Every structure is written in structure tokens, then in C-alpha cells.
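> Here you go, sequence then predicted model.
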Amino acid sequence: MATVSSTGLGSGLDVSSIVNQLVALERQPITQLQTAAKGIQTKISAYGQITSLTNTLRDASAKLAGSSLWQQSSASSDSTALKVSGSGSAAAGSYTVSVQQLARAHSLASPAQASAEAVMGSGQLALTVGGSTTTLSFSEADTTLADIRDAINASAAGVSAAIVSDVNGARLTLTSRQSGLAQAMTLSATDLSGGAASGPFASLGYPGGMVETQAAANARATVNGLAVESASNQLDGAIPGLSLNLQAVTSTPAEISVSSDSSSQKAAVQAFADAYNALNNYLRTQTRYDDSTSTAGTLQGDSTAVGVLSRMRGMLRESSSASARFGRLADLGFDVQKDGTIKLDNAKLDTALAQPAELAKLFGASGSSGDSASQGLALRMRKLADSLTGYDGQLSARSDGLRSRLNRNGDEQDRLETRVSQIQARLLRQYQALDASMSQLNGLSSYVTQQITALNKSSSG
């Protein structure tokens, strides 16, 4: 605020003091607005901190609700013979696996021909694979070995055909596209009318002209001493939740271990509790009246802040039907204190961590549409945090409202500052004019006094 420093020109009138005091009275509404602005800014800062703490809780909740945290990890002692995958829902433990035989596809080879362009003649081939028969007709007398290969590959017979040349010539090789005993092939070579084939074409039958180069076979293994068999080298279901990829026959049993990272899981639970406690403590401090210091929190009586604290605390008491083993956070060792904070019972939590699949449900189950009771508790907390901090959430709306109030306050201060400046200038002009008038009157008074004195002296003389 500008101050006036001019003094009376001779009247003795303290113009600056008078104007400054009058202007100070006019500035009182501005001072009140400045005090109010500081209070609003303090609330905006408080809501910024609440939003930050809520986002931290949101992230901690999202981690607990995520499936990756609770997935089991698996390892094989002999990855060259046996690989393991898909261990998310497998029960923790150790398994002994021995591989006696790998699954194989059926392979056949025809008698040698001069070349891939050797003429085989006309006829029909009936290929039976896995109980399904595909019949191919070759009506041209000049059908070549390559033509037969191409026709088989273009069909849906489930057979891969190729021509391989060795020292004796070109051979048609057939391999079933899938492994296992059930995929063994048979071929019937006939003439176009279904009678016996003649010439080179007749050599394409099996059993008959073609020879077996690899017998079809199922994979055979034992898991914890129990025999298992599969048409492929991928064993699914032998160990629930695990997929065993057989790579080679084992000379000694391979050990498979399935375990969960309980230390990371426990750290995630602790991070959730810490994030919740930080938000609870801040909200509690900001919304209460401290009798010991006779000090009110910045947000005492603020319905939004009080409501957020109430909703967060209420969430801890909710239950979920997602898990058959756990229903509430209290079942995991969450002990809610009088001040609303969480204290973890580590012994109880360690016991619960032995069942990661159930914890995954309790925390992260998506549940049924419209049935919040079937949803995971951490998922619900994450959704609540999202709803509070989102574009149109309570925290965002409250912060926006406070910023609007602060802007209006600033506009009003600017308006009043302009008004006070105008009043100050007007008062200065008025009191300077008064000062000048009083100075003239003082001069006239002095002159009159001098004249009277002179007259008195003249009369007495």
C-alpha cells in the first residue's frame, strides 16, 4: 500500500498521518480477504496432500489386487529334459518326475524313384489318420511323385508330405502333423475304380509298399511314482496348475519345486497397511480439534475430508465372499486400532500367506456384475481411491472449488485495491487543499494581528 509523506505547508496540519489512517480503515476489507486467502490456500495444500496419499494407497491396493503377486513360481532341476510353465494356481510343494519315453509322430517313406518328377500313374490314395480318412484322386496317367506330395499337403488329411533324396533316389515321406499313437497312419492305394492299383502308384500303400521310418508313440512318464501318458510332449493336468514340457528321457528323476514369493507378498501387504495408516493419520490430524493445544485442524468440520476418512475406515470392516478360506482383513492379521490405524499380526499373516491362491481371491476377485460382496477387498479399495481422485471425484471437486474461491478472492482484492488507490488520491487532494486554505487563513490572521498591534502603538504615542 502506498503511503502519503507530505506535511502541511504551514498550517501545521499532518496531512500524511490523516490520509494514511483513513486509507488504513478503507483497507480493512482487503486485509480480511488476504487472511481468508491464506486459509483457502492452506486447505488447497491439505487436499493436495490427501490426494497424493490416496494415490499411494490406490497403487498399494492395485498391487494386492493384481494376480501376478500371488502366482506361484516353479523350477525344474533338469531343464534339458523337463521344462515347467503355468504355475500360477499350482499348489506349493515338490514333485518328482521321470520321463521314460517322448511322444513321436508317425513317419513313412515310399520306395525310391528316379526323381521327384518320376511318373507314378493314376489312382486313388485313402489316408487314414486319427480315425479320419481323406481320399485323394489322381486321374492323370502322368501324375508325378511331386504332384502327389503337393496334393497331400493341400488336403486336410493332417499329414505333412515331402520328397527326400538319398543314394537310391527320391522318396515320398509322410509325417503325421500330430504325435501320439492315435495319429498312426494307414494308406490304401487303389485304381480310380477302387480296384487294385498297378505300377509305381501301388507302392504308396501302407502297410504294403511304404515303410515305417518312425513309429507313432505316446509320451510316458511318472509323477511322484504314478504313471502318466500323453499323445504329446506337453503334459497338462498331471500336476494341477502346471504344464510339463518333456524334452528328453531322464536318466535320473527331475525335481520340480513350486513355491510363492511370500516375502514380496508380505511386503505388499505391509505397504498397503503403511499407505492406509499415512492417509488415516493425516486426515485424522487435519479434521480434529486438539484439546491439548487448543488448535483446530485445517479441515476441521470439512464434510468432504470427514467423509473420506469415514469411507476409508468403513472399507476395512467390509467382507468378501470371493475366498472360501478368508472373508475379512481381520482373518489375515489386520488389527484396527482405536485411532483407526492398522497393526499387522505377523504370525497370523504368515499363516495366511501359505494359501496365496485364496489371498488372490480375497484381494483381487473381480466378482459378479453388480455384486460388490463377491469382489476382492483390495480391488474395492482401489476403485474407491479412483473414484475419489478421478476427474469428477470428491477430492478433485473439492480442490477445484477451493481454487475457484481463491481466484474470486484475488479478483475482489484487486477490485478493492483499485478503489482504495482512488480514495487515497481523492483524500490527498482534499486535505492538501484544506492545508493550503488553512495556511492562507493563518497568514491573514498574522497580518491582521500585526495591523492591530501597530494601531495600538500609534494610539498610545
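Right, received. Where do you want to start?
> For the rest of this, base every contact and every neighbour count on C-alpha atoms.
Will do.
> helix, strand or coil for Glu318?
coil (DSSP: H, G, I helix; E, B strand; the rest coil).
> and the comparison structure, right after this:
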Amino acid sequence: MALNNINYDPKTTATNLANSYVAGSQSMIDSRSKVATATKTALTTLSSAMGAFQSTLSSLSLGSKTMSANAATFSSAVGTATATSAAIAGTYSFYVEQLATAGQISYGGLSDTTAAGSGNLSVMLADGSSFQVSLTTADNNMDGTLSPKEIAAAINVAASNNSRITASTMNINGATTLVLTSNLTGAANGASLDTGGVTNAALKAALDDANNQKQVVAAQDAVVWLGAKTTGTQITQASNVFSVIDGVTMTFTKAQAANEAPVTLTVAADSAATNANVQSFVDAYNKMLTTLDGVTDVGDPGKGVGAAVFASDSGLGALRNRLLGTLRTAIGGQTLVNYGISAKRDGTLALDTVKLGKAIAANPTGLDGLFGKASLSNSSGVLGALDKLMGQWTNSASGQLATRKSSVDKEQITLADRQAKVQAQFQNAYNRYLVQFTNLQTLQSKMNNTSSLFTALFSSNNSSS
């Protein structure tokens, strides 16, 4: 009978045996790779959360920004105003006589075929300064002529312009007009052209012709009165942005009519903005803490929830405790709790705006003193302490996160090397087993053929007898 009771595929058998041969090493690599990947993902999540929290701390410390906020509003639409926490509450009267404007002058009657090489053109500013414009090199397309657009381009790129004047061209009634616009407002920034150095007679005549010159917008200073017009104090300056009141910036956008009464500027505490500032801190802290709790969660075996990768990490446990300790810091005898910011059972914060408002009313400067600033040049209060604590983890060179990421990267490189070695071991074992079982299959086939021959022979003899 045929020896066909054993059926197998050499490739499948070789693969299974080779897998079995490296199973122990592969299992170890898979297990460590899984932990390394989970660790790196958790570190990236932590880095993002801590970075976002630090960004909020910084945004609450920018420039003169403080947690407590003031608002400045006009009684009618003459402009806008902002107030820092340094502004003193009160009311002020202003009359806006005129706004500062940027001068604009146009020059018409220019030809598009002025001969190139026309000397120098001077741009004169009302403050007595000037700068030279070379027309000799202004022929950009090298066609031998000088167009108004090329003159405008030469003015804009002049070395001494320093972006004080912008030149452009307009097409008015089929004729090209050169337009000069001051980039700064104020009477001292008006501009005009001096053609004393222009050698082309036609161009010089066109620019000097008073009929071709139009004052589109006269350059002028802003004139604002503190109090009523004529009886108050006149303030004249080149800009429409005024900072005559400590902590208040006013930007005027509309002049008043001659018979209008002065407008009233009111500076007062802005409780809504203050609440929003404190709430943004609370929200940012809670979001960061929730992420921290997520990567250190101990899990719940009873519910089939496994522990997070940093469940037993003492460093992150210490960080959480230091965060809570920082929030309890007393500055000037006050803590966050005094201003309505308290920790819930899970460690996240909650804000009581009513308590916050009462605390600010009782101690207007206490909130800013407690929170302080989070900046390299001015680190203080709760914001500064939290930013410093976060920096110990987020610093790109020496922070805990960078150190841990580096360690994980090295681990993954090591595992990749080991994986390559295991793969080589698998391939060698596979090749060896494939040869062995291919030979065995060939031998089995030969034996089956021999068995079939004997079976046929003996069957034939039995039939003859």
C-alpha cells in the first residue's frame, strides 16, 4: 500500500517550525516594543498638554497683561480704547478736532516714452529730510525709455527711502499718473518731488507743471482736546493713537463736528474679562491635569481596564503632588481659594465667580500679586512657579520629557537591531527546515512510487495463480 498517510507542505511546515524556533526571542521583542511605543505615545501626549498649559501661562503674562482687567469705553463712536490693570478708574472728556492723515500727492501728464538716463529725482519730506532716486538705472526692461511705473519702482527701492514713501501708478482718463503716499501719518511726513537733478527736459517740465500736481490727501497731525475745544488742553501729534492717560491707549478714528460736545471716556474694572482670564487658567490647568491622570491611570481589573503605561511612575506622581502644592501657595497671605479657585476631589479646579468678585472688591491688587507673571525676565506668583515646574519637564535640552524620549528612542533602536537578528535566525531556520522537508517529501514520493509498484506486482501474481 502507498505511504500516503502523512500529508504536509514543506513551506508551511518550515515556516511553523522556524516561528517556533524564534518564538521566545520574538515574544520578548514584541512585548518590549509594545511598551516602548505606548511610552513614546504617552510622552508625546504629555509634551503637547504641558506645552499648551505653558502657552496659556505665557499668554496671561504678555506685556502689561494681568489677570485682573480694566475696560475703557467712549460714550460715542470716535474710536476705540483699551486699559491695562494699571489704569485708574475714572471718566475723562475729549474733543476730537481732526485726525492725523498720511499725505498723498499725484503727478499727471507723464509720458510712457521718456528717454532713459534722466539723472536723479529727489523726494522731499515735510520734516526737511529727503532721499535721492536714480533715474539713470530705472529702465528695468532695457527698452531705452522710462515709464511712470519704472519711476515708481525706482522710488520704492531707493536706498534711503526706508519705506517712508510708497510710489504707485494709476490710470486716470487714459493717462498714467504717478502717486506718492506717505507710509506714516502726520504733517511732517508729507512728500513732494524736487526735479533739480532731472536731466530730461520733458519729464522735468511735466513734473514741475502745477496743473499736473494734485494734493489728493493733505498730511496733517491729529488734534485732540482734553476737555472742550478751545477751553481745554490741546494735544497735537502725528499719530491717531494716544497714550496720555496712564494705562490707557486710545485710537481715534473719527473727527467730531464743530458743534459737537466732547465725548466721555470711562475707565472701570472689567469683571467679565477678569473672570475670563481666570477661567482660561482653570481650563488650561484642568486639561493638562486630565492628560496627566490619563497616562498614570491605575486601571480597573474588575472592569477589564488595564493600567496606563505610567501607572506606577514615581516621577509623574511627584509632579502631580508638586502641582497641587503650588496651587496652595500663599502669597501676601492669600491663596487661590480666597479668590474662588478650589480643587475638586479629582484634583481639577473649579471657579466661583461670585467669590472671585467679592475678593477683588475687598483687595483689588491681590489677584495680580497672587498670580504674578510667567516669563524669563519676570517670573513670580503662581503663574511663575507653575511655568518653572513645567519647564523642568518640557525643556527641550534637559527636561524630563526629552530625557525619557531619548531613552525610548535608544530602546527602539536596540529592539530594531534585535528584530533584524531574530529575522535572520528565522530565515536561516526556515531555509534549513525547507531543505529538510522538501527532501523528505521527495523521499516519501519515491517510497510511495515503490510501494505502488510492489502492490501492482503482487496483485498481478495473485491473479495468475
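That came through fine. The structure displayed is predicted, hence computed values, not measured ones.
> Give me the helices and strands touching the lengthiest helix in structure 2, please.
Across structure 2, the longest stretch assigned as helix under DSSP state H is helix 400-464. Packing contacts for helix 400-464 of structure 2, counted by 3 or more Cα pairs under 8 Å, 6 or more residues apart in numbering; DSSP states H and E, involve helix 10-59, helix 381-394.
> relative to helix 10-59, how tilted is that helix?
For helix 400-464 of structure 2 against helix 10-59, the angle by axes from the mean of the first three to the mean of the last three Cα atoms, to 10 degrees is 170 degrees.
> what's the neighbour count on the aligned partner of Ser314 of structure 2 in structure 1?
Alignment note (TM-score structural alignment): Ser314 of structure 2 maps to Ser303 of structure 1. Residues contacting Ser303 of structure 1 under the criterion other Cα atoms under 10 Å number 11.
> Now do the contacts for Ser303 of structure 1.
If you count contacts by Cα atoms under 8 Å, 6 or more residues apart in numbering, Ser303 of structure 1 has none.
> what about it, distance to Ala37 of structure 1?
20 Å (Cα to Cα, to the nearest Å).
> got the contact list for Ala330 of structure 2?
Leu370.
> Report the mean distance between stretch 418-425 of structure 2 and its aligned residues in structure 1.
Compared with structure 1 after fitting, stretch 418-425 of structure 2 deviates on average by 1.9 Å (mean Cα distance after the TM-score superposition for structure 1).
> can you map out the strands along the stretch 101-250 of structure 2?
104-107, 114-115, 120-125, 130-134, 145-146, 165-172, 175-182, 191-194, 213-217, 222-226, 233-237, 241-245, 248-252 (DSSP state E, counting those that start in this stretch).
> Among those, which comes closest to Thr66 of structure 2?
Evaluated with Cα to Cα, the strands of the stretch 101-250 of structure 2 place strand 248-252 nearest to Thr66 of structure 2, the distance being 14.1 Å.
> got the buried residues for the closest one?
Buried positions in strand 248-252 of structure 2, judged by neighbour count with 16 or more other Cα atoms under 10 Å: 248-250, 252.
> Please apply the same query to stretch 368-385 of structure 2.
Buried-residue list, stretch 368-385 of structure 2, by 16+ other Cα under 10 Å: 368-375, 379-385.
> next one: stretch 147-154 of structure 1
147-149, 152.
> Equivalent analysis for stretch 83-102 of structure 1, please.
Neighbour-count burial for stretch 83-102 of structure 1, with 16+ other Cα under 10 Å as criterion, is recorded at 83-84, 86-92, 95-99, 101-102.
> Mind checking which of those land in strands?
83-84, 95-99, 101 (DSSP state E).
> Would you check how far apart the counterpart of Leu57 of structure 2 in structure 1 and Thr51 of structure 1 are?
Taking TM-score structural alignment, the alignment pairs Leu57 of structure 2 with Ser61 from structure 1. Here Ser61 of structure 1 is placed at a distance of 15 Å from Thr51 of structure 1 (Cα to Cα).
> When the two are compared, which one has more neighbours?
Ser61 (28 against 20).
> for that one, what are its contacts?
With contact set as Cα under 8 Å, 6+ apart, Ser61 of structure 1 has these partners: 272, 378-379, 381-382.
> ok, back up a step: closest one of the buried residues of strand 248-252 of structure 2 to Leu440 of structure 2?
Nearest to Leu440 of structure 2, judged by Cα to Cα, of the buried residues of strand 248-252 of structure 2 is Thr249 at 93.3 Å.
> quick one: that closest one from Ala268 of structure 2, how far?
14 Å.
> measure Gln392 of structure 2 to Asp409 of structure 2 for me?
For Gln392 of structure 2, the distance to Asp409 of structure 2 under the criterion Cα to Cα works out to 20 Å.
> ok so, going back, is it possible to export the buried residues of strand 248-252 of structure 2 to JSON lines including distance to Gln400 of structure 2?
Output for the buried residues of strand 248-252 of structure 2, formatted as JSON lines (distance: Cα to Cα, whole Å):
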{"residue": "Val248", "distance to Gln400 of structure 2": "42"}
{"residue": "Thr249", "distance to Gln400 of structure 2": "43"}
{"residue": "Met250", "distance to Gln400 of structure 2": "46"}
{"residue": "Phe252", "distance to Gln400 of structure 2": "50"}
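> List just the nearest of those to Thr442 of structure 2.
Closest to Thr442 of structure 2, out of all of those and judged by Cα to Cα, is Thr249, at 95.0 Å.
> Which residue is the nearest non-sequential neighbour of that closest one?
Ser243 (4.8 Å; Cα to Cα, 6 or more residues apart in numbering).
> And that neighbour, how close does it get to Ala330 of structure 2?
With Cα to Cα as the criterion, Ser243 of structure 2 and Ala330 of structure 2 are 36 Å apart.
> Kindly report the same for Lys214 of structure 2.
Counting by Cα to Cα - Lys214 of structure 2 and Ala330 of structure 2 are separated by 67 Å.
> How about Ser280 of structure 2?
From Ser280 of structure 2 to Ala330 of structure 2 the distance is 21 Å (Cα to Cα).
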